[in-house]
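Q: prediction below, plus the sequence it came from.
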Amino acid sequence: MEFKPITVESFEYIRPFLKKQFYRTCDFTVGGIYMWVDFFHYEYCIEDNLLFIKGYAEEAMDKISFTVPIGNNTMQKGIDLLRSYCINQQIPLMFSAVPEEACSVLMQNYSCEKVERLDNWSDYLYVKDNLVTLAGKKLQKKRNRINKFYCSYLNVEFIPISQDNIQDVREFFNWYKQSVIKSNLYFVFEEMMVDRALDNYFILNFIGGVLKVSGRLVGFTIGEVVNDTLFVHVEKANKEILGVYEVINSLFVRYVANMYDLAFVNREEDVGDEGIRRAKLSYNPIRLLYKYNLSIML
């Protein structure tokens, strides 16, 4: 097995494999890989119709780990290849950010050890229709904030990101970076990755939009669709505007749902930030997609 650095051009080869899995976790998306490629030092290998990604483990940055293999071959074939690779490299066989379904398969079929749930990296999964309509008593506060937004502001527009407005998005994000306090290292790194995502937005085929009020850009969002799920990679807005996040979230999901046959929306992890955790829980997720670190005995 030969692992190679992941570049923008690598996704021509990686993307087809992402369509062949149904874990619905953000680790198997273009954005989930590209935006963290330098932080976790990801590399990739394609062998025997399987995709392997190697890097440092979540919550264990001193350890080399792998994603579970995906593609047109069996899990057993992927494990056999990785076992041989790890023996040759004299490293443990550790998997990181393993989806719950894959974790169950590994634990049933292999001698696993050091199984650890990564609560800070759980993804928040929502039913698409719930985020479009925000129906029900639990989401009443969301609807109230949206109603106040539309009562307070006129000429509200949600416009797809295009060559005509992406420079405006960059300028808004530069302002945003100066206006917020970074509470941990992940957010500092995320800002650099958002800049890179904007630089390669069209090459990577992201989907996104900007929210404007009376011609003024007040927020933007970036995501991608994999199978039946919309993944929201980036959502930035002027938080001084009451209801702006609720509005941009609802309009983005509605916009994407008009083009794709969506069932779910993944709003990704909270990376241990209590404020983000409360915000994601407030949208009433259908479930948390738990992930695990685990090792297989060689």
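A: Received the coordinates, thanks.

Q: CA only for contacts and neighbour counts going forward, please
A: OK.

Q: secondary structure element holding residue 251?
A: helix 244-257 (DSSP states H and E).

Q: kindly apply the preceding question to residue 88 instead.
A: Counting by DSSP H and E, residue 88 is part of helix 75-89.

Q: what's downstream of the helix holding residue 251, the next helix or strand?
A: Assigned by DSSP H and E, the successor of helix 244-257 is strand 264-266.

Q: and that following strand, what other elements does it pack with?
A: In terms of contacts (3 or more C-alpha pairs under 8 Å, 6 or more residues apart in numbering; DSSP states H and E), strand 264-266 is packed against strand 123-127, strand 229-237.

Q: can I assume residue 116 sits in a strand?
A: Yes: per DSSP: H, G, I helix; E, B strand; the rest coil, residue 116 lies within a strand segment.

Q: now do the contacts for residue 209.
A: Applying C-alpha atoms under 8 Å, 6 or more residues apart in numbering to residue 209 gives the contacts 158-161, 220-222, 252.

Q: same check on residue 249?
A: Taking C-alpha under 8 Å, 6+ apart, one finds 131, 235 in contact with residue 249.

Q: any idea how far it is from residue 225?
A: 15 Å (C-alpha to C-alpha, to the nearest Å).

Q: list the buried ones in the helix holding residue 88?
A: 75, 78-79, 81-83, 85 (16 or more other C-alpha atoms under 10 Å).

Q: closest to residue 182 out of those?
A: Comparing the buried residues of helix 75-89 against residue 182 with C-alpha to C-alpha places residue 82 closest, at 37.7 Å.

Q: assign residue 44 to helix, strand or coil.
A: Once three-state DSSP is applied, residue 44 turns out strand.

Q: thought it was touching residue 11?
A: No: with contact defined as C-alpha atoms under 8 Å, residue 44 does not reach residue 11; the gap is 10.2 Å.

Q: A further structure is provided below for comparison with the first:
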Amino acid sequence: MIPTYPEFAPLELDAREALYPNLNLLPDGISEFTFAGLYLFRHTYNYRISRLPDGNLVISGHRREKSFFYLPCCFPSVDLFDKLMHQYDYMRHMSETQANQHRIELEARGYLVFEDRDNFDYLYNREDLAMLNGRAYHKKRNLVNGFVSSYSCEQRAFTKARIKDALAVLEEWRTAKGVDGDYAAARDALEHFEVLGLRGAVYYIENEPVGWCLGEPLAKGKMFAIHFEKACDRFKGIYQFINQAFAQSLAKHYRYINREQDLGDEGLRQAKMTYRPVGFVKKYMVFHPDRADFAPQPLEPPAECGPGTVHECSDD
């Protein structure tokens, strides 16, 4: 049961039936705005949910000791938006569609709107990742070829019978990394993949599980988001192999693969750029001018890309 604003309740698994249909129809493809994307990180951000008087959803959370809210499906009235902005430190993950519709009005009312570059989702052409053609992918192809020449790896569709195998890989990954990272969310995803609507694959070398990935469709089936990708990295080239093999297995109606954000990690940003993204799913933050002491500096669009909802990049 989702309470009516201003009451909030924790985000629980039984809210899927109410949230999934509306989230599934969102056009922008923000990776967090699926039921799985919200539910799996409910503890990380202390998500709580409420239904506005017009029936749309508002989700509150906390990050780095600051409170925020999401409006994934629709903007409320001006008065209600003002109330939310005074109640929370900022609005997070405003979509590009929402920014195009409301940014001028919000700035006219004194609000500050910033691009959240660290949370842009990376978009890749599915076919590019499946084929790895051209000079830009030379190193990736070499790693995949080296892996294939050394190991006979089999891709099997993710099923309940393979949860145990994927968990074994996750445990090895956790031990090798020496940190938990997104371990709890990944384990939750494996154990509840059916009800969360996730799909993916498990990878085996001589019947030993060595990797897995899970994701789901986005943007009305135009994109497929990879939420988790874990492997035993004692096998050199395994991540590059999984990346290509899973892209090859996806249906052709998925034009783009969304591989989520870099969170401002420069190493991760460089790694994601080596796969030649064709664009980004932009996200914005909105601040009240009296609460903007921790707001980022305004950002120009990424130099790699030009304007547009899917920001096309050069082919060099």
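A: Received, thanks. All values derive from a computational prediction rather than experimental measurement.

Q: wait, residue 28 of structure 2 sits on residue 93?
A: No: Residue 28 of structure 2 sits out of contact with residue 93 when judged by C-alpha under 8 Å, with a separation of 11.2 Å.

Q: list the residues that contact residue 54 of structure 2.
A: Neighbour list for residue 54 of structure 2: residue 76 [criterion: C-alpha under 8 Å, 6+ apart].

Q: report the secondary structure state of it.
A: Following three-state DSSP, residue 54 of structure 2 is assigned to coil.

Q: what stretch of structure 2 does stretch 282-294 of structure 1 fall on?
A: Counting by TM-score structural alignment, stretch 282-294 of structure 1 falls onto residues 274-286 of structure 2.

Q: the stretch 101-250 of structure 1: helices as residue ranges?
A: Taking DSSP state H, counting those that start in this stretch as the test, the helices found in the stretch 101-250 of structure 1 are 128-133, 140-152, 166-179, 185-199, 244-257.

Q: buried set for the longest one?
A: The neighbour-count check on helix 185-199 of structure 1 (16+ other C-alpha under 10 Å) flags 191, 193-194, 197-198 as buried.

Q: what's the burial count for residue 118 of structure 2?
A: 15 (other C-alpha atoms under 10 Å).

Q: counterpart of it over in structure 1?
A: In structure 1, residue 118 of structure 2 lands on residue 120 (TM-score structural alignment).

Q: ok, residue 162 of structure 2 next?
A: Using TM-score structural alignment, residue 162 of structure 2 sits opposite residue 165 in structure 1.

Q: got it, and residue 255 of structure 2?
A: Applying TM-score structural alignment, one finds that residue 255 of structure 2 aligns to residue 263 in structure 1.

Q: likewise for residue 196 of structure 2?
A: Using TM-score structural alignment, the partner of residue 196 of structure 2 in structure 1 is residue 204.

Q: so what does residue 184 of structure 2 match up with in structure 1?
A: Checking with TM-score structural alignment, residue 184 of structure 2 has residue 192 as its match.

Q: what's the answer for residue 131 of structure 2, then?
A: For residue 131 of structure 2, the aligned position in structure 1 is residue 133, judged by TM-score structural alignment.

Q: mind checking how far its match is from residue 151 of structure 1?
A: Using C-alpha to C-alpha, we find residue 133 of structure 1 at a distance of 18 Å from residue 151 of structure 1.

Q: neighbour count winner among those two?
A: residue 133 (13 against 9).

Q: list the contacts of that one.
A: residue 250.

Q: now do 10 Å
A: By C-alpha atoms under 10 Å, 6 or more residues apart in numbering, the residues touching residue 133 of structure 1 are 139, 143, 250, 253-254.

Q: mapped onto structure 2, which of those hold?
A: Using both residues aligned by TM-score structural alignment, their matches' C-alpha atoms under 10 Å, structure 2 keeps these contacts from those: 139, 143, 250, 253-254.

Q: which of those lies closest to residue 53 of structure 1?
A: residue 253 (29.3 Å).

Q: wait, the closest one sits on residue 235?
A: No: look at residue 253 of structure 1 against residue 235 with C-alpha atoms under 10 Å: they stay out of range, at 12.0 Å.

Q: give the residues shared as contacts by these two.
A: residue 223.

Q: of those two, who's got more company?
A: Between residue 253 of structure 1 and residue 235, counting by other C-alpha under 10 Å, residue 253 is the more crowded of the two (23 against 19).

Q: quick check: the more buried one vs residue 296 of structure 1, distance?
A: Distance, residue 253 of structure 1 to residue 296 of structure 1, by C-alpha to C-alpha: 39 Å.

Q: ok, now residue 120 of structure 1?
A: 23 Å.

Q: please apply the same query to residue 196 of structure 1.
A: Relative to residue 296 of structure 1, residue 196 of structure 1 is positioned 35 Å away (C-alpha to C-alpha).

Q: could you do residue 130 of structure 1 as well?
A: According to C-alpha to C-alpha, residue 130 of structure 1 stands 39 Å off from residue 296 of structure 1.
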